[in-house]
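Q: sequence below, structure please.
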Amino acid sequence: MWSWLSKIASACLGPVRRYARTRKDEDGGDNGRVVDDLLWSRDLGRHAAGEFSFAVAQANEVLEDHSQVETGGAATFVGVYDGHGGAEAARFISEHLFAHLVRLAQENGTISEDVVRSAFSATEEGFLTLVRRTHFIKPMIAAVGSCCLVGVIWRGTLYVANLGDSRAVVGSLGRSNKIVAEPLTRDHNACMEEVRQELISRHPDDSEIVVLKHGVLAHQGHNSDTMAHVDLQCMIRSTLIWKLLDLFLPILMRLGVAKRLVRAALKQSARKREMRYDDLKKVEKGVRRFFHDDITVVVVYIDHELVQGRDTKAPELSVRGFVDSVGTSRFSGLSALS
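A: Here you go, the predicted model:
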């Protein structure tokens, strides 16, 4: 299932402030609170159409959320990949999807809906090839999957693509300066009737393509002569973070807003277990999974005073979630495209 939105950003480029560095959570030094080593953030960064804030909280022994923000003078790319059954699929997407997008954009001379679709397809086929090649020595790789949520801003147009049940919302200023939030994506998983019917229609010879397991709907993984059935449990995401958006976006400065949202979700997780957030911070990765899942939040601000279609002085950077190093983005190869 794909959801797309086109949005135009226009006007002139204004002055840009300096930006906070990428860092782990440093809540604690001066006020005596416990530092959360499993909370990472980049408080504020610049992209071609505005600014972004980025934060990740780890819960699993191996972080299954992979995510990235790619910035350039003419474009911005945001990807969040929620892995399940392991991190291999999400890691593969983070290493290949953006590269396919840049390659296809160069071949087509632009970024378009078809280019984004083709980048998704090329990435999926690449991972399936990897599974076919390696499942004999690593059988459980056939059980690994990932959601994939992507946003691309190109020449004033925003494309949003989603496979899975990660979510994107857009907030705009409504009456009385209140933030009005609208969903940009629909969940796409086996808990939805239309998705179950799609799976059944595409796999008519497989009576177990959708099964009920431990009271939860699941769809089966690869089923062929070389692949064993794999049960992938579909997970219903909490709507807490979207309720928090209404609470936080109107009253907080842009600086560190993603981290504040993640912290609020973590505090809610602690309250549900009748414990303090400071005590939750002391829980090690792996064990933390009993309290909450890996969490990734990227807040992207689109400033309409930026001129539509004009290259800006935004840095060409590649920022990976929970990775402190910041590299050069491949978007530099698109600077000559119109």
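Q: C-alpha only now, for contacts and for neighbours.
A: Fine.
Q: residue nearest the centroid of this structure?
A: Per C-alpha atoms, centre = their mean, the C-alpha nearest to the average position across the chain is that of V80, at 1.6 Å.
Q: quick one: residues contacting it.
A: Applying C-alpha atoms under 8 Å, 6 or more residues apart in numbering, we find V80 in contact with D65, H66, S67, Q68, C147, C148, L149, V150, S166, T296.
Q: closest to V195 out of the residues you listed?
A: Nearest to V195 among these is C147, at 14.5 Å by C-alpha to C-alpha.
Q: for S166, see how far away that closest one is.
A: Distance, C147 to S166, using C-alpha to C-alpha, to the nearest Å: 7 Å.
Q: please enumerate the shared neighbours of the two.
A: Listed contacts common to C147 and S166 are V80, D82; contacts here mean C-alpha under 8 Å, 6+ apart.
Q: could you also give me the structure for this next sequence, so I can compare it with the first?
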Amino acid sequence: MHKVLKTVVDLFRRRNDDLITFDQDRYTRSINLKRHCFGEFSMANAQANAIMEDQSQVEVASQYALYLGVYDGHGGVEASLYVLNNLFNNLLRFAHENDDPIADILRNAVADTENGFLDYVENNIGLIRTIGKVGSCCLAGVLWNGVLYIANLGDSRAVIGSVVNKRVSAVQLTTDHNCNDPVIREELISLHPGDPTIVMEQNGWRVKGISMVSRSIGDAYLKRPQFLLPTYEEVPHPFDRGVLSAEPEMLTRVIEATDKFLIFASDGLWELMTNDEAVQIVHKNPRKGIAKRLVTTALVEAARRRGITYRAMKTATPGKETCVGRRTFHDDISVIVVFLDNKTPLFKKHLLDLSYRGSTNGSQPSAFALSGLTATESHSFTGDLKKSFIKRFKGSTSKGRSSQTEHLRHLYMGRIDSDESSQTESSVNSTG
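A: Predicted structure coming up:
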């Protein structure tokens, strides 16, 4: 065999072997390819922590809309699970209650989710001493009538792949709210004048020497001083007001014909590849399983940096209690890849309103099913929702509410059941 041809064959074989290893890995999951009204999408994740702290979701409306979320938890899983179970439902509730622009509705939904989780912390800190230290990054997006709306807190990242003259380029849509960025450090210093310890170098730059991210959901002990307990020895200097923010960075982008796909991913991916590398992988490979391919490429790189193969690394136990724990190789990784085939919905292809979560392989009914976004003509996101909900609630009573309306109420209160229930997840669902 010709030397160059043999090299190509060997490379192809190794890549296929790595994908097989991903499928054999106990701590990975993927959804290879599903439809949404503007095209197709793929999801994948890999666990590194003792408990998977990343959460992700895709909410597919039968027409007009798509919701994406990646929630990178830290210090525990309670905050990211709370965001998973409440943010999307809060979004629909705010859309029902008023006619604000979508960006404002998304911002308000994030704020309500933050307040709900901090209330949860306040009510449970006596029972769960560490709950005040749990937080989550939050990357949430709504695709509606050819426009993408994003709210971002933390260092998860949204990147769009644009193709011009068959050449793909990466456009980073969000800012990484990470203290290793000097711009973020300057922002913190300007917000906290007179506090010389607002950013400290402690295994990298961190807020108060503790948090690498400057914005998050949760992290109550860095936002509300009443949660600062003596057991939280991580705080090297006292403070009298919050040092982390829950104000999301908001972005709106009209999807152009050159915008071909979108990548939403936690920082576990971006620590192991660049934006350009990620969009090249998506652009040059088959759609089916593309999110899995991105995560696999990251895992191969994580193993390579430690001088071993992915096949050897996959035997490591999650966590970082030992020098060979999975967390010593890489962070939790969550990836969603969304192909943007059409600015307008694919009316001829019937879709169900479905919800996909990174923690499960299947789907379940989405709250979109009750949102009114199934009409044959589009007017406005809030208008369609409001009309639908008024119609559904009209004439119902507390004694005789329909099963569909009752299900909607539970959805709004964060009680949606997942395919993979656990005591931890139900403990952080909103209780109204």
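Q: where does the TM-score land?
A: Aligned and superposed, the two chains score 0.81 in TM-score terms (TM-score structural alignment, normalised by the length of structure 1); 307 aligned residues with a C-alpha RMSD of 2.9 Å.
Q: would you say the residue nearest to the centre of structure 1 is within a strand?
A: Yes. Using DSSP: H, G, I helix; E, B strand; the rest coil, the assignment for V80 of structure 1 is a strand.
Q: aligned to it, what sits in structure 2?
A: Alignment note: V80 of structure 1 maps to V70 in structure 2; criterion TM-score structural alignment.
Q: surely L173 of structure 1 meets D246?
A: No. At 11.2 Å, L173 of structure 1 and D246 do not qualify as touching, with contact defined as C-alpha atoms under 8 Å.
Q: neighbour count: those two, which is higher?
A: Residue environment comparison for L173 of structure 1 versus D246 gives the larger neighbour count to D246, 15 against 11, counting by other C-alpha atoms under 10 Å.
Q: what does the host helix or strand of that one contact?
A: Element membership of D246 of structure 1 [criterion: DSSP states H and E] is helix 240-248. By C-alpha under 8 Å, 6+ apart, the residues outside helix 240-248 of structure 1 that reach it are I179, V180, A181, V257, L261, A264, A265.
Q: of those residues, which belong to strands?
A: Under the assignment DSSP state E, the contacts of helix 240-248 of structure 1 contribute I179, V180, A181 to strands.
Q: of the residues you listed, which is the nearest to L130 of structure 1?
A: Once C-alpha to C-alpha is applied, the member of those that ends up nearest L130 of structure 1 is A181, at 39.0 Å.
Q: and for L173 and D246 of structure 1, which residues touch both?
A: When contacts are counted by C-alpha under 8 Å, 6+ apart, L173 of structure 1 and D246 are jointly contacted by I179, V180.
Q: what's the average distance of the helix holding D246 of structure 1 to structure 2?
A: Plainly put, helix 240-248 of structure 1 ends up 2.6 Å away from its match in structure 2 on average once the two are laid over each other (mean C-alpha distance after the TM-score superposition for structure 1).
Q: do the same with stretch 117-129 of structure 1
A: After superposition, stretch 117-129 of structure 1 averages 0.6 Å from its match (mean C-alpha distance after the TM-score superposition for structure 1).
Q: which residues of structure 2 does that stretch align to?
A: Using TM-score structural alignment, the residues of structure 2 aligned to stretch 117-129 of structure 1 are 107-119.
Q: how about that stretch: buried residues?
A: Using 16 or more other C-alpha atoms under 10 Å as the test for burial, stretch 107-119 of structure 2 gives R107, N108, A109, V110, A111, D112, T113, E114, G116, F117, L118.
Q: and the second one, how far is that from I336 of structure 2?
A: So that's N108 of structure 2. According to C-alpha to C-alpha, N108 of structure 2 stands 24 Å off from I336 of structure 2.
Q: ok, the fourth one next?
A: Applying C-alpha to C-alpha, the value for V110 of structure 2 to I336 of structure 2 is 20 Å.
Q: picking that back up, report the buried members of the ones in strands among the contacts of helix 240-248 of structure 1.
A: The neighbour-count criterion (16+ other C-alpha under 10 Å) marks I179, A181 among these as buried.
Q: for the ones in strands among the contacts of helix 240-248 of structure 1, which one is nearest F54 of structure 1?
A: A181 (18.9 Å).
Q: map the closest one across to structure 2 for me.
A: Per TM-score structural alignment, the equivalent position to A181 of structure 1 in structure 2 is A170.
Q: now do the contacts for its match.
A: Residues V159, I160, G161, S162, N275, D276, V279 are the ones in contact with A170 of structure 2 under the rule C-alpha under 8 Å, 6+ apart.
Q: for it, which non-adjacent residue is closest in space?
A: By the measure of C-alpha to C-alpha, 6 or more residues apart in numbering, the closest residue to A170 of structure 2 outside its immediate chain neighbours is G161, 5.0 Å from it.
Q: the one you found: what secondary structure?
A: Judged by three-state DSSP, the three-state class of G161 of structure 2 is strand.
Q: can I have the buried ones of the contacts of A170 of structure 2 as a ChimeraX selection?
A: If you want just the buried ones from these in ChimeraX, going by 16+ other C-alpha under 10 Å, the selection is:
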select :159,160,161,162,275,279
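Q: name the SS class of R117 of structure 1, please.
A: Taking three-state DSSP as the rule, one finds R117 of structure 1 in the helix state.
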